[in-house]
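K.L.:
this one's sequence-less:
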């Protein structure tokens, strides 16, 4: 089913900067045994955009995403999220910002094994203080992801692709202003992967969300508004030569 997710635009503000990274570097290890994961990265994402960061395994994609979402600090450089200088926030404010404004889709799925699919979503309602995605829109998300018939299933009875789709739905249900997705289509076949990107694009455009996808799959660039490549920790903005409306 390919129903567009139409709803009233959110209040984030179309075109307002959601993530701003300036001269971000990340070094792991100690002197004499160091690995530079990111090198002087400049990156900007606005509300209403779907952005892809493309690169091979080990290029620094996951490190970039974790720093962009405040999960780990950079070695050098500055990060602003939703207009707030992240390094200047207290630990409590950082946690609140991550909980209420940022959604993560991680490769490990991170589903609670003893909760059904529906209970995974109920847990979001218990934890998150701000409103979640409205039920009509979320029902369409579940249908388009093909998991609306899996609500009473436990993670152990799901395939890898189904678990990935549940993890994506759980992140979207929390209705974050910013979604950061690490290889969200890696476990999916091509039709499902393209469907996920269409959902991401619809939500970014109709709800003024910022959605950043890191991936090795260059086929996905046709769906995005901006494209970056990353190789050996060096990022650069790319043109989108194959962008289409479908």
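P.N.:
Right, received. Where do you want to start? Quick caveat, the model's predicted, so the values are computed rather than measured. Residues are numbered from 1 along each chain as shown.
K.L.:
CA only for contacts and neighbour counts going forward, please
P.N.:
OK.
K.L.:
can you map out the strands along the protein?
P.N.:
17-28, 35-46, 49-54, 76-81, 84-85, 102-105, 178-182, 210-215, 226-231, 234-238 (DSSP state E).
K.L.:
Next up, a structure to set beside the first:
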């Protein structure tokens, strides 16, 4: 397969259970996500969004299909290689932050920054990353001293610490008030349009769909719509 930038997946299928209890979570899914554009993966609960995110992030293996990130095919990797792939190439942002409460904002970012970068070079310092997300003045604060929006921005800085080629966000505004949600989404849009990573957001939030550069709509394990609104 020739080297291609972005995340390209074809024919992804994933089911759970057996016999009458078998559930098809993904059914012949094709997605092509591009660097420089914020992609929103939307759909009702049970549509397959989270399963797709898990497969695209190398946290789950499909029953069938192929996926590659910047030309690196990862769906056929063994568990050890897949773990290395995630560590070196993928950043995750979760709904409930997953910050270590005994560490300051700076220390949470620094912990992730110590992991190897797939670029093989040093990247921004932890302090610079916190500045990047607007929290340079909160570096010595513990998570319990931060608002929900601030904690989510720390988690984004942490995800960026290894300069990932793929940034996957699972309901990043789901636990936030509307104002904090707008701040987080504005940050993710800026990161996407810097063109350094593929940025994909799994969400129920209709406002994210409205501002995304690429919308993938899922239902019953299938992609039912794939649109590219013009970038504003």
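P.N.:
That came through fine. Treat the numbers as computed from the prediction; the structure is a model and nothing was measured.
K.L.:
ok, back up a step: mind giving me CSV with the strands of structure 1 and columns for distance to residue 68 of structure 1 and mean neighbour count?
P.N.:
Below are those laid out as CSV (distance: least, Cα to Cα, whole Å; neighbours: other Cα atoms under 10 Å):
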stretch, distance to residue 68 of structure 1, mean neighbour count
strand 17-28, 7, 19
strand 35-46, 9, 18
strand 49-54, 12, 26
strand 76-81, 7, 20
strand 84-85, 12, 14
strand 102-105, 10, 24
strand 178-182, 8, 24
strand 210-215, 10, 26
strand 226-231, 14, 20
strand 234-238, 13, 16
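K.L.:
Please render the ones you listed as JSON lines that adds distance to residue 245 of structure 1 to the earlier fields.
P.N.:
Listed next are the strands of structure 1 as JSON lines, based on distance: least, Cα to Cα, whole Å:
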{"stretch": "strand 17-28", "distance to residue 245 of structure 1": "24"}
{"stretch": "strand 35-46", "distance to residue 245 of structure 1": "20"}
{"stretch": "strand 49-54", "distance to residue 245 of structure 1": "13"}
{"stretch": "strand 76-81", "distance to residue 245 of structure 1": "29"}
{"stretch": "strand 84-85", "distance to residue 245 of structure 1": "33"}
{"stretch": "strand 102-105", "distance to residue 245 of structure 1": "24"}
{"stretch": "strand 178-182", "distance to residue 245 of structure 1": "21"}
{"stretch": "strand 210-215", "distance to residue 245 of structure 1": "17"}
{"stretch": "strand 226-231", "distance to residue 245 of structure 1": "14"}
{"stretch": "strand 234-238", "distance to residue 245 of structure 1": "19"}
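K.L.:
Next, the angle strand 210-215 makes with the longest helix seen in structure 1.
P.N.:
The residue-count maximum for a helix in structure 1 (DSSP state H) belongs to helix 190-207. Computed by axes from the mean of the first three to the mean of the last three Cα atoms, to 10 degrees, the angle separating helix 190-207 of structure 1 from strand 210-215 equals 160 degrees.
K.L.:
Report the aligned residue range of structure 2 for stretch 214-221 of structure 1.
P.N.:
Here stretch 214-221 of structure 1 aligns to structure 2 at residues 202-209, judged by TM-score structural alignment.
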